[in-house]
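Participant: Structure of the sequence below:
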Amino acid sequence: MFRNLDAGGKEQRFKLIEQAADIGQVADYCQLLGVSRSGYYAYLKRKNNDRDAEAKRLIHTVYKRYEGRYGYRQIQLFLWQDEGVWMNHKKVLRLMQKLGLQASIRRKRRFNMTYQAAERVADNLLKRNFTAEKPSQKWVTDVTQYRIGERWLYLSAVKDLFNNEIVAYQLSERNNNELVLQTFAKAFAKQKDVTGLIVHSDQGFQYTSHAYHDMLPKVGAQISMSRRGNCLDNASMESFFSHLKTEGLYPYDIRNLAEAQRRIEKYISFYNRRRPQRKLNKLTPVEYRRQFQA
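Facilitator: A predicted model of the protein is given here:
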């Protein structure tokens, strides 16, 4: 067992002690082989650090690939999707802390909300149940805004709660009824049969308009609305807009509307096709839908 000890120097002796440690005392083996216990434990520490070297490299690579926007939980999913490596989330957190990597800080923006008397309202059929058993069973929708200088860009989007996919969206410099109607024209062009579909929104003026309330019943869809001033009733859509802005807009120095539009379009494609979600069994929205339809 102890032949050819000089071939690998102290490193070889430490390896032998490690192999034999379960059948004897470390101190006895260290004395027998002429090495110190502190040296042996330093060897074990170096070995463990080396064991994490590849994991650190992968984490750093993925973190940089997505421009430092994500924390350890989303990095864990990207490691699985991009590198085929499933790593415990606690280990990802520990190694990110060692590497000094952290997610970009989310900037919170507050908007003053004013409410006008609604033309037509509907009951809250969704009741914060943001799950669906099949595609086009429940959609949520809303309009958000992004400011560039003195100008505004408005985004209307529709999200399928089955797989959190953005099924349609429309951009405009005008926040009007036409913006929402064009969004749904795109959505219905992709999904012909929406009989029984629940479409949930807040009580924004576009969703209480006569045009909106005439459009959805014609295709067999049901209208659902949040209670006035209660953003949690449409939390799933609010969550998407938050991710869009903090991951796809705020990190960049956007100077004009054209660039903002390009960033939004790029992010929505990324969100649907490249961003895995824990709730979707670590798949992207498109992958999850295709798996269901297979």
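
Participant: Please make it C-alpha for all contacts and neighbour counts, starting now.
Facilitator: Noted.

Participant: As a check, name the ranges of all helices in the stretch 1-150 of the chain.
Facilitator: 9-20, 26-33, 37-51, 53-65, 72-83, 89-99 (DSSP state H, counting those that start in this stretch).

Participant: list the buried ones in the second one?
Facilitator: I take that to be helix 26-33. Neighbour counts over helix 26-33 (16 or more other Cα atoms under 10 Å) mark 26, 29-30 as buried.

Participant: of all those residues, which comes closest to R94?
Facilitator: Nearest to R94 among the buried residues of helix 26-33, counting by Cα to Cα, is V26 at 29.1 Å.

Participant: Now show me the structure for the sequence below, then we'll compare the two:
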Amino acid sequence: MYSFRRLEYQIILELSEYFPVIILCRVTGIPRSSFYNWKRSLFEPSKRARDFAGNVMLFMEYHKRYPSHGYRWLNAKIRLDTGIAHSDPYAYKCCRAAGIKSKTKHYRYKKPGNPYRLFPNLLIAGLPAYAPMQYIASDMTAFYFKGTYYELTLYMDLWNNEIVSHALSSRRGDRMTYINGLEGLIRNKDKETEWQTILHTDQGAVYASKKYNDILKLNHMAHSMSRAGTPTDNAAMEAINGWLKAELFTDFHVTGKASVEQEIEEYIKFFHEKRPAYALGYMTPKQYREAYREDSYSKKKRKPLKE
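Facilitator: This next block holds a predicted model:
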């Protein structure tokens, strides 16, 4: 109804060059005062309308920089960068007015496969992570850049979605990306905790190899595996792999001026420090870690001294 009435106002405005407004309003059944109020708001918009237009422009600017994301993430990113807070319905309204839609692929759910006999799925119970380095997920993703094939192995802490280790190679099927990434994970684990860490992977040949699992045993790490043909068992890593390639090539517009290794390093730094995550309440992994440390420090200060 509102859009139809607005259309009538526009028609009267266009025809007012040829016919008196009083006659046009009488024919359409619209009060002259309503038409003139609409005309005044059109050429002298209210503060609310001006603020809305400014916010629409802001969302368009951020969408241009990060086209792979939708209105919720853009809203969180604007709040993180500028401190301007909007509700999600208002952000949706702004993005709808600007015609903003995320430029990402949507993946279909796949039916779970059969369990793997070598290592059980230790995360299938859905137990939450309460501390760093409690549950680590790993996966390998591949991509082409300027005709060169690359394989990137990631190790991510499921507690705060932080990429704690990674390794890149331009050799197809390079087993050392898994081993090098695992060695980086072990170094970070030794700095963080002495407790056992659960490492969750798919059923890849390297993950199932004796050498790889011997390293895990020596470093007090338990191995957990997804069911065969069930990427949803490692959904966190599957999502990160998809976002990484979408953001790296859609948002960051990799040009090749810097090395691929440097581009990956810069993206991971952005991922840790400047990318809000829905799973963390739209905090960055760095913010989540800092909040955890502050809370732990406060609890230690409140702890009574033993007599």
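
Participant: Can you pull the TM-score for these?
Facilitator: After superposition, the two chains reach a TM-score (TM-score structural alignment, normalised by the length of structure 1) of 0.76; 249 aligned residues with a Cα RMSD of 2.6 Å.

Participant: wait, which of the helices of the stretch 1-150 of structure 1 is closest to S201 of structure 1?
Facilitator: Nearest of the helices of the stretch 1-150 of structure 1 to S201 of structure 1, taken as Cα to Cα: helix 72-83 at 27.8 Å.

Participant: and the alignment partner in structure 1 of N121 of structure 2, what is it in contact with?
Facilitator: Correspondence of N121 of structure 2 to structure 1, assessed by TM-score structural alignment: N124. Shown in contact with N124 of structure 1 (Cα atoms under 8 Å, 6 or more residues apart in numbering): 200, 224-227.

Participant: Any buried residues in stretch 284-302 of structure 2, and which?
Facilitator: Going by neighbour count (16+ other Cα under 10 Å), the buried part of stretch 284-302 of structure 2 is 284-289.

Participant: picking up where we left off before, please identify the most buried of the helices of the stretch 1-150 of structure 1.
Facilitator: Mean neighbour counts were taken over the helices of the stretch 1-150 of structure 1 using mean count of other Cα atoms under 10 Å, and the top value, a mean of 19, falls to helix 72-83.

Participant: Distance from the lengthiest helix in structure 1 to the middle of the chain?
Facilitator: The longest helix of structure 1 (DSSP state H) is helix 257-273. On the basis of Cα atoms, centre = their mean, to the nearest Å, helix 257-273 of structure 1 sits 15 Å off its chain's mean C-alpha point.

Participant: name the helices or strands packed onto that helix?
Facilitator: When contacts are defined as 3 or more Cα pairs under 8 Å, 6 or more residues apart in numbering; DSSP states H and E, helix 257-273 of structure 1 sits against strand 165-172, helix 285-293.

Participant: out of those, which comes closest to A53 of structure 1?
Facilitator: Nearest to A53 of structure 1 among these is helix 285-293; the distance by Cα to Cα comes to 31.4 Å.

Participant: how much does that closest one deviate in direction from strand 165-172?
Facilitator: Put simply, helix 285-293 of structure 1 runs at 140 degrees to strand 165-172, going by axes from the mean of the first three to the mean of the last three Cα atoms, to 10 degrees.

Participant: before we move on, back to that, let me have the buried residues of stretch 284-302 of structure 2 in TSV, extended by distance to Y297 of structure 2.
Facilitator: Formatted as TSV, these follow (distance: Cα to Cα, whole Å):
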residue	distance to Y297 of structure 2
T284	20
P285	18
K286	17
Q287	15
Y288	14
R289	12
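
Participant: Between the residues you listed, which sits nearest L58 of structure 2?
Facilitator: Closest to L58 of structure 2, out of all of those and judged by Cα to Cα, is T284, at 20.9 Å.

Participant: list the contacts for the closest one?
Facilitator: By Cα under 8 Å, 6+ apart, T284 of structure 2 lies in contact with 271-277.

Participant: In a markdown table, list those along with distance to Y9 of structure 2 and neighbour count.
Facilitator: Formatted as a markdown table, the contacts of T284 of structure 2 follow (distance: Cα to Cα, whole Å; neighbours: other Cα atoms under 10 Å):
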| residue | distance to Y9 of structure 2 | neighbour count |
| --- | --- | --- |
| F271 | 48 | 20 |
| H272 | 51 | 21 |
| E273 | 49 | 15 |
| K274 | 45 | 18 |
| R275 | 44 | 21 |
| P276 | 43 | 25 |
| A277 | 44 | 19 |
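
Participant: Out of those, which is nearest to A236 of structure 2?
Facilitator: Nearest to A236 of structure 2 among the contacts of T284 of structure 2, with distances taken as Cα to Cα, is A277, at 11.8 Å.
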